[in-house]
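J.: Let me see the structure of the following:
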Amino acid sequence: MSDDTAASLSLVDPRLRRLLAYWLDRRGKRAMPARGDIDPLDFAYLLGSIMLVDVLPQPGGDFRFRYRVYGVDAVAHSGMDLTGRYTEDFPGAEFAAKLKQSYTNLVQGGVPRRVQRREYNDGRYYELEGLLLPLGDAAGINMILVGMAFGPWMMGIAPPQA
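T.: Down below sits the predicted model:
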């Protein structure tokens, strides 16, 4: 991914732009950094909104996705802690399917992706911008680093400063 491609993600939240710059730096000349190249203390400014998702290949070319880390801000916004659980454990089958599809698209494409959601699910309103970043090695993507930005900045209010 070139810097031009990174700019094309059009991230609104400056903390997500900063996380993407960090990922690009850690990647170097490789397709993606490995999990061992990432130090969560380097992005403490976003730590509560970080998720680490294990990519678990399934027979037939499908995938399951398990949350190794589910940040406290994500818990506060979703009303649940999915640490150790799977995307299909998210309430609302349609929303869970969207999550799985977003992660599958990342694994199949191999490049960072921006997601934006404004929707109701399970009686809650979700308004967020997300950055999905692949982690892995020559064998492929084995983890996804997700940074989330929640809230009113999507309604024209200035986003928080990085």
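J.: only C-alpha atoms for contact and neighbour calcs from this point on.
T.: Noted.
J.: Packing partners of the strand ranked longest in the chain?
T.: In the chain, with assignment by DSSP state E, the single longest strand is strand 124-137. Packed against strand 124-137 by the contact rule (3 or more CA pairs under 8 Å, 6 or more residues apart in numbering; DSSP states H and E) you find helix 14-27, helix 72-78, helix 93-109, strand 113-121, strand 140-150.
J.: Kindly recompute the last result at 7 Å.
T.: strand 113-121, strand 140-150 (3 or more CA pairs under 7 Å, 6 or more residues apart in numbering; DSSP states H and E).
J.: Other residues contacting stretch 67-87?
T.: 47-54, 65-66, 96, 99-100 (CA atoms under 7 Å, 6 or more residues apart in numbering).
J.: can you tell me which of those are in strands?
T.: Members of the contacts of stretch 67-87 lying in strands (criterion: DSSP E): Ile50, Met51, Leu52, Val53, Asp54, Phe65, Arg66.
J.: The fourth one: how many residues sit nearby?
T.: Pointing back at Val53 there. Using other CA atoms under 10 Å, Val53 has 27 other residues around it.
J.: For the contacts of stretch 67-87, please prepare a markdown table with the additional fields distance to Met32.
T.: Formatted as a markdown table, these follow (distance: CA to CA, whole Å):
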| residue | distance to Met32 |
| --- | --- |
| Leu47 | 20 |
| Gly48 | 23 |
| Ser49 | 21 |
| Ile50 | 18 |
| Met51 | 17 |
| Leu52 | 15 |
| Val53 | 15 |
| Asp54 | 15 |
| Phe65 | 19 |
| Arg66 | 20 |
| Ala96 | 26 |
| Leu99 | 21 |
| Lys100 | 21 |
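J.: To compare against the first, here's the next sequence to fold:
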Amino acid sequence: MSGLLSARHADGPAQASPLCGFIETGDLSQRGAAFLAYWMRARGSASMPSPDDIDPSAFVSLLPYMRYLRWEGSDRVVYRVWGTMLAEWMKTDLTGDNVFDLLPEKERSVEQERMRLLHSMPCGFVQHREVTDTRGLVHVFEFLTLPVSAGADGALRMIGTGTMCDEQAADRFELDAGPRTVIKRIGYLDLGFGLPVSADKRLTTE
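T.: Model (predicted):
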């Protein structure tokens, strides 16, 4: 799997992109790495799994940390699943919410472009965000997002984990209601088809 996921650029003309950099699989959290391994198995010889390929019984331990999203029109990506641990940590359940409604208006077009690239490359992306607990300690939260092909309704999907990078610390702290997060790093993840040409710098967890 490491060969397929080694970082490299896609051939062809440059693509406009709101992101810079890439993240290696070795920089993922344990839960993120475990789900990526499942996703790779589920897709088989295809570029990405279909909705029917996703079997929740195969990753039961990760279900509380899962996010499942679906395009519903050109400017709506809706959370169809928001894991119970995510709801507990963030003190809100985002199931049914449009991702772009949660962002400042000036950031929405950037996020839309990033999400479209997941299927057009295809590739994944990873966000590491800093969040401060009620004691004032800062922790790193990871969102891993991977593409899933369209279902019978023709709508493209995305799936991935949301988890604290320090899984042991996650059991020992509490967040305020509606905690604010700050982006620490965000980058593409090579799924065997290269990366957008803008992803020319490795973003590490250091």
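J.: Overlay the chains and give the TM-score.
T.: Here the superposed chains carry a TM-score of 0.72, computed using TM-score structural alignment, normalised by the length of structure 1; 147 aligned residues with a CA RMSD of 3.5 Å.
J.: Now check structure 1 for the residue matching Arg129 of structure 2.
T.: By TM-score structural alignment, Arg129 of structure 2 lines up with Arg117 in structure 1.
J.: before we move on, what about Val78 of structure 2?
T.: So, by TM-score structural alignment, Val78 of structure 2 is matched to Arg66.
J.: Quick one: neighbours of that match, just the number.
T.: Using other CA under 10 Å: Arg66 of structure 1 sits among 22 other residues.
J.: so it makes contact with Met51?
T.: No: judged on CA atoms under 7 Å, Arg66 of structure 1 makes no contact with Met51 at a distance of 10.2 Å.
J.: returning to that earlier point: and the ones in strands among the contacts of stretch 67-87 of structure 1, which are buried?
T.: Buried members of those, counted by 16 or more other CA atoms under 10 Å: Ile50, Met51, Leu52, Val53, Asp54, Phe65, Arg66.
J.: Let me have these in a markdown table, extended by distance to Ala139 of structure 1.
T.: Formatted as a markdown table, those follow (distance: CA to CA, whole Å):
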| residue | distance to Ala139 of structure 1 |
| --- | --- |
| Ile50 | 24 |
| Met51 | 22 |
| Leu52 | 19 |
| Val53 | 17 |
| Asp54 | 15 |
| Phe65 | 17 |
| Arg66 | 19 |
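J.: farthest pair in these?
T.: Ile50 and Phe65 (15.2 Å; CA to CA).
J.: List the residues that contact the residue nearest the centre of structure 1.
T.: In structure 1, the C-alpha nearest the mean C-alpha coordinate belongs to Val146, at 2.1 Å (CA atoms, centre = their mean). Residues in contact with Val146 of structure 1 (CA under 7 Å, 6+ apart) are Ile50, Met51, Leu52, Gly130, Leu131, Leu132, Leu133.
J.: What residue in structure 2 is paired with it?
T.: By TM-score structural alignment, Val146 of structure 1 lines up with Gly160.
J.: what do you get for Arg30 of structure 1?
T.: Under TM-score structural alignment, Arg30 of structure 1 pairs with Ala46 in structure 2.
J.: What is the aligned counterpart of Ser57 of structure 2 in structure 1?
T.: Matched by TM-score structural alignment, Ser57 of structure 2 corresponds to Leu41 in structure 1.
J.: Excluding covalently adjacent residues, which one is nearest to that match?
T.: Nearest residue to Leu41 of structure 1, sequence neighbours excluded (CA to CA, 6 or more residues apart in numbering): Leu47, at 7.9 Å.
J.: again with Leu11 of structure 1
T.: Arg17 (6.1 Å).
J.: tell me, how many neighbours does the one you found end up with?
T.: Using other CA under 10 Å, Arg17 of structure 1 has 19 other residues around it.
J.: from what I can see it touches Ser10, true?
T.: No: look at Arg17 of structure 1 against Ser10 with CA under 7 Å: they stay out of range, at 8.7 Å.
J.: Distance of Arg17 of structure 1 relative to Glu129 of structure 1?
T.: Per CA to CA, to the nearest Å, Arg17 of structure 1 is found 11 Å from Glu129 of structure 1.
J.: Repeat that for Gly151 of structure 1.
T.: In terms of CA to CA, Gly151 of structure 1 sits 9 Å off from Glu129 of structure 1.
J.: that older thread, could you tell me how many residues sit around the residue nearest to Leu41 of structure 1?
T.: Under the criterion other CA under 10 Å, the count of neighbours that Leu47 of structure 1 has is 17.
J.: repeat for Val99 of structure 2
T.: Using other CA under 10 Å, Val99 of structure 2 is surrounded by 19 other residues.
J.: which residue in structure 1 lines up with it?
T.: By TM-score structural alignment, Val99 of structure 2 lines up with Thr87.
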